[in-house]
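A.B. asks: coords please:
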Amino acid sequence: MTRLNQITHRLKAEQIDALLIFDANNITYLSGFTGHAATALVLAGQAYLLTDYRYFEQAKDQCSSFNVVCRDRVNQSLAALIQALLEKHAVNKLGFEANHISHGVWVDMMQNWPQVSCLPTVRWIEDLRYIKDQGELQSMQLAANIADQALGELLTRIQPGITERELAIELEHQMALLGSEQPSFSTIMLAAERSALPHGVPGDKALQNGDLLLIDFGAVINGYHSDMTRTFVLGEADAKQKEIYQTVYNAQQAAMDAFNHEVSGEMLYQQAQKVLNQSQYAQYQGEGLGHGVGMDLHEFPFIGQGCELTIKKHCVVTIEPGIYIPGWGGVRIEDDVYLTDNGLQSLTQFPRELIEL
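C.D. replies: Next up is the predicted model:
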C-alpha cells in the first residue's frame, strides 16, 4: 500500500472526507514535492497539491499522484481556493494537522468554512514516517557516512589555538564537499568548560591542551538527517575526563545492549540511567536519552521517562547519554541506530572510544 493510500484508507476508516496538510516534510513524504509554499488536500479518491507560480512546474514534475493547482496569489487567498475544492467535493468533515497550523489559518478556517466540521488530527503522517523504508535508510546511511568522513578530516586540523567557530565552519565545509545538502543543524562545537552546555553555540574560545571538545553535528542527503556527537580531549586526558567518558560510554552501551523487538523507549532510558545513577556524577546527567530522526532532526519517538512506545524495526533513533558539569565541562556520545531482524544496526560508524588528539 502506498503512503498516500494509507492516508486515504484511514480517512475512510475514521469517516473523515478529507485531510488538510500543512507541514512541509509531511507534504514531501506523501507527494515527493521538495519545494516551498505548498498545502496538500487529500480526499478518499484524489489528492491536491496547492502552490503558486514559483513552484508550479516543479510540483507537476515531482507529484505524479497529485492534482497540482497553481493559485493566483493576487486574486485568490489560500482559504478561498481550499473552500472551492471543499465545495466541489462536498466535504463535510475536514481533518487538519493540529500541530502544524498557525492561528491565522485557524481563524480563516473558522470564518470561511462554517459549513465544514473541522477536526484536529495528530501525527497521522508522522506515524507512517516513524518506520523507515529501504530508500530512507539508504539516504540516512549516506548522510551518516558523510558525517563520519568529515569528522575524520577535521581531526587532522585540530591544534591548540584554533577556535570553536573556526572548527565548526571547517566541519560544515567538509560535509558540503562530500555531498551534504546542508548541515543537519547548526554545528555544536564546544571546548573546555563550555562543553557543559548541551546545545551551546560555537564561539571564539581558543582550544588549549587538556581541553574537552564536544562536537554534535550531522549531514543531510535527500532531505534525511544524520545526528552524531563525539567528545575528544586535546592532548592527554586526565583521570576525571577518562572516568566520566567511560561512564557515558557504558551508559550508551547498556542502552544499546537492551535493544530488542519488545523494548520500550522508557526501558532503554532506564538502562542508561542505571549506569549514570551508579556514578558519582549522577546529578549531572542529561534529561532523556534520545529521539527519532529522519526528515526532521527531532522526530517521534522521544526516548525517556514515560516513553511507553515499543521501538519497532527500522525506526531510527539516537542514543545520546551525557554528563554536563557546570564550570568543568561535559561529555556526550551519540549514535543513530535502528533494529533489524538480525539485531541493532548503527548508521554512525565513527569510533566511540575516547580519542586523545
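A.B. asks: alpha carbons only for contacts and neighbour counts from here, please
C.D. replies: Fine.
A.B. asks: In what element of secondary structure is the nearest residue to residue 182 once chain neighbours are set aside found?
C.D. replies: Once flanking residues are discounted, residue 182 sits nearest to residue 220: 5.8 Å by CA to CA, 6 or more residues apart in numbering. Element membership for residue 220 (DSSP states H and E) is strand 220-221.
A.B. asks: Taking the centroid of the protein, which residue is nearest it?
C.D. replies: residue 297 (1.8 Å; CA atoms, centre = their mean).
A.B. asks: that older thread, so how far is the strand holding residue 220 off the chain centroid?
C.D. replies: The chain centre lies 11 Å from the centre of strand 220-221; the measure is CA atoms, centre = their mean, to the nearest Å.
A.B. asks: That one packs against which elements?
C.D. replies: helix 134-155 (3 or more CA pairs under 8 Å, 6 or more residues apart in numbering; DSSP states H and E).
A.B. asks: Go through the helix or strand just after the helix it packs on and flag the buried ones.
C.D. replies: Beyond helix 134-155 on the C-terminal side, the first helix or strand identified by DSSP H and E is helix 164-177. Residues 164, 165, 166, 167, 168, 170, 171, 172, 173, 174, 175, 176 are the ones in helix 164-177 that count as buried (16 or more other CA atoms under 10 Å).
A.B. asks: Next, the residues that contact helix 164-177 from outside, please.
C.D. replies: 146-147, 150-151, 153-154, 158, 182-183, 187-191, 202-207, 219 (CA atoms under 8 Å, 6 or more residues apart in numbering).
A.B. asks: this one as well, want them side by side:
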Amino acid sequence: MAAHDFARITTIPHAPFSKIEYQERVERARHLMKEHAFDALLVTSEHNFRYFVDDSSTTPIQTTRPRFLLIPSSGDAVAIVPTGVDEFFRETTWIRNFRTWPGPSPKDEGVSELATVLNELLPQNARIGTELGAESRLGMPAGDFLRVRNAIRPRIFADASDPIFTPLRMIKSPSEIDRIRTVCGIVSEAFDNLSKKLRLGMTEREVCRLFELECFVRGVDKTPKIASVSGRGGYTRPYGVPTDKVLSDGDLLFIDAGCLFNFYWSDFNRNFCFGAPDPHTKDAYQAVWDATEVGIAAIKPGVPICDVWAAMSDLLDGSTNRGRRSTIGRMGHSMGLWMPELPSVQPDDRTILKPGMIINVEPSTIYPSYFDNSPKLMLHEEIVLVTETGAQLLTSRASRTIQLVTNEST
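C.D. replies: You can find the predicted model right below:
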C-alpha cells in the first residue's frame, strides 16, 4: 500500500464510557430486580456482558471460553472469568472482584466455579435472573447451564430478558447514541459516494468489496454483515451473500450494511439500478420511499410502535402502489450493541416509544416484475432516534429516485 493510501484512512477515537455510566446501568438493573423480585442477575451473553462491563476485547466469547457477571441485589458485582481474563479486566474495566478457573477446560468450563459462587453468595431461596426470554441467548452451552442449575438447587433461574435486559438496553444513553450516530454517518457517506464509482459489468462481490473499503477508510471498525442480492427488474429476498454474478443493464442491486463502531451497529440498505429502471421498479421504489417518509413522521414519544407499522402498511396497501406490503413480518426494529434488538415495528407490538430509542424504519413491498410478472421485493431502511418531540434521522436520507449506475463518465 502506498503512503498516500494510508493518508486516506480515518481512525475515529473511541471515547470510553465513564465509570459513572456503568454504575448507573447497574443501579437501574437493581431497581428492576427489586420490582420483579430477583435476588441477583447473572449476565452471560456477549452483548449484555458488554453493556455492563467495558469489555473491549474482540474474542467471540459466545463460542469460546464463557465470561459471567453476577450482579447481586446489593454489594459488589463479581466477574467469574477464565484465568488471565481477570488481569485484562483489572486494567481496562471498573470490575474489581473476580473468581477464576484455569481454561480452556471443555469438561468443566467455569461450571464448578460459577456454581460455587452462586451457592456461597446467594441465599438458598434465591431467584436468579438470566437470559432465557425472547431474542436472547445464553453465553454458555445449554448442557453447562443445566449442570449449574442442578448444582445450585433450591436456588432457581428465571427469565430476566423481558423484565430487565430488554427495557434497560432499549433506551440508549447519550454516549451510546453518539456511537450509533457516528457509524450511521460513516456508512451513509460510504453509500453516498459509492454510485459514482460503480460501472456496468462489475460483479456483486466487486461492488460490495468497494463499499466495504469506502466504510473502512472513513472509520468503521468492522463490516460483519454486508448482504447483497440483485436481479433483472428487482430482487426476490432481502438476504444473500454477494456473488460473482455480473451486473448488467436492467439489474437492481440491493446492499444491506451492518457495520460496527466501538461495538455499536448500523443497519440500513440502499438500492442501485444498473441502467435505466423499468417502470415497475421505479414505481415500487417510490412507494417504499414514501412509506419510509410516513413511518418517520409517525414516530413520536408516547406512540405505540404498532401505529408506525399501521401508517406504513396503509400507504403500501393503498391504490397508488402497484404492489402490496410484503409479508416479511415486520417493517423495522431497534438496534444497538446487537442488530436487531426489540422492539419490532409490527402490528402486535404495543411498546410505547420513548426518547432515547433507536428505530430502524424498514418498509417493503411486493410488486410484479415488468419483464415476466414474477413477484419482486423492494425494501428500504433508515435509522432514527426518538427525541422529545419526534424523530431525528441518523442516516442521510436515500435519494427520492433510484441511484443509477451507467458507464458514462462523470
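A.B. asks: before we move on, the earlier item: dump the buried residues of helix 164-177 of the first structure to TSV, plus distance to residue 333 of the first structure.
C.D. replies: TSV is the format used below for those (distance: CA to CA, whole Å):
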residue	distance to residue 333 of the first structure
164	18
165	21
166	22
167	19
168	18
170	21
171	18
172	19
173	23
174	21
175	20
176	23
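A.B. asks: Out of those, which comes closest to residue 340 of the first structure?
C.D. replies: Nearest to residue 340 of the first structure out of those is residue 175 (CA to CA; 27.7 Å).
A.B. asks: corresponding residue for that closest one in the second structure?
C.D. replies: Alignment note: residue 175 of the first structure maps to residue 215 in the second structure; criterion TM-score structural alignment.
A.B. asks: Could you report the distance from its match to residue 206 of the second structure?
C.D. replies: Going from residue 215 of the second structure to residue 206 of the second structure by CA to CA, to the nearest Å gives 14 Å.
A.B. asks: picking that back up, corresponding residues in the second structure for the strand holding residue 220 of the first structure?
C.D. replies: Using TM-score structural alignment, strand 220-221 of the first structure pairs with 260-261 in the second structure.
A.B. asks: Have a look at how far, on average, that stretch is from the first structure.
C.D. replies: Compared with the first structure after the fit, stretch 260-261 of the second structure shows a mean deviation of 0.8 Å (mean CA distance after the TM-score superposition for the first structure).
A.B. asks: Looks like the residue nearest to residue 182 of the first structure contacts residue 180 (just checking).
C.D. replies: Yes. Here residue 220 of the first structure reaches residue 180: they are 5.2 Å apart, a contact under CA atoms under 8 Å.
A.B. asks: Could you check which of those two is surrounded by more residues?
C.D. replies: residue 220 (28 against 24; other CA atoms under 10 Å).
A.B. asks: can you pull the contacts of that one?
C.D. replies: Per CA under 8 Å, 6+ apart, neighbours of residue 220 of the first structure: 140, 143, 180, 181, 182, 183, 184, 226.
A.B. asks: Now for the nearest residue to the last one once chain neighbours are set aside: which residues touch it?
C.D. replies: Ranked by CA to CA, 6+ apart and with sequence neighbours excluded, the top spatial neighbour of residue 226 of the first structure is residue 218, at 4.8 Å. If a contact means CA under 8 Å, 6+ apart, then residue 218 of the first structure has 143, 144, 147, 183, 184, 185, 187, 225, 226, 227, 228 as its contacts.
A.B. asks: Residue in the first structure paired with residue 39 of the second structure?
C.D. replies: Under the alignment (TM-score structural alignment), residue 39 of the second structure maps onto residue 17 of the first structure.
A.B. asks: Give the burial count for that match, as a bare number.
C.D. replies: Count around residue 17 of the first structure with other CA under 10 Å applied: 20.
A.B. asks: what does residue 142 of the second structure give?
C.D. replies: Residue 142 of the second structure: 11 neighbours (other CA under 10 Å).
A.B. asks: Same question for residue 87 of the second structure.
C.D. replies: 11.
A.B. asks: pretty sure it belongs to a strand, no?
C.D. replies: No. Counting by DSSP: H, G, I helix; E, B strand; the rest coil, one finds residue 87 of the second structure to be helix, located in no strand.
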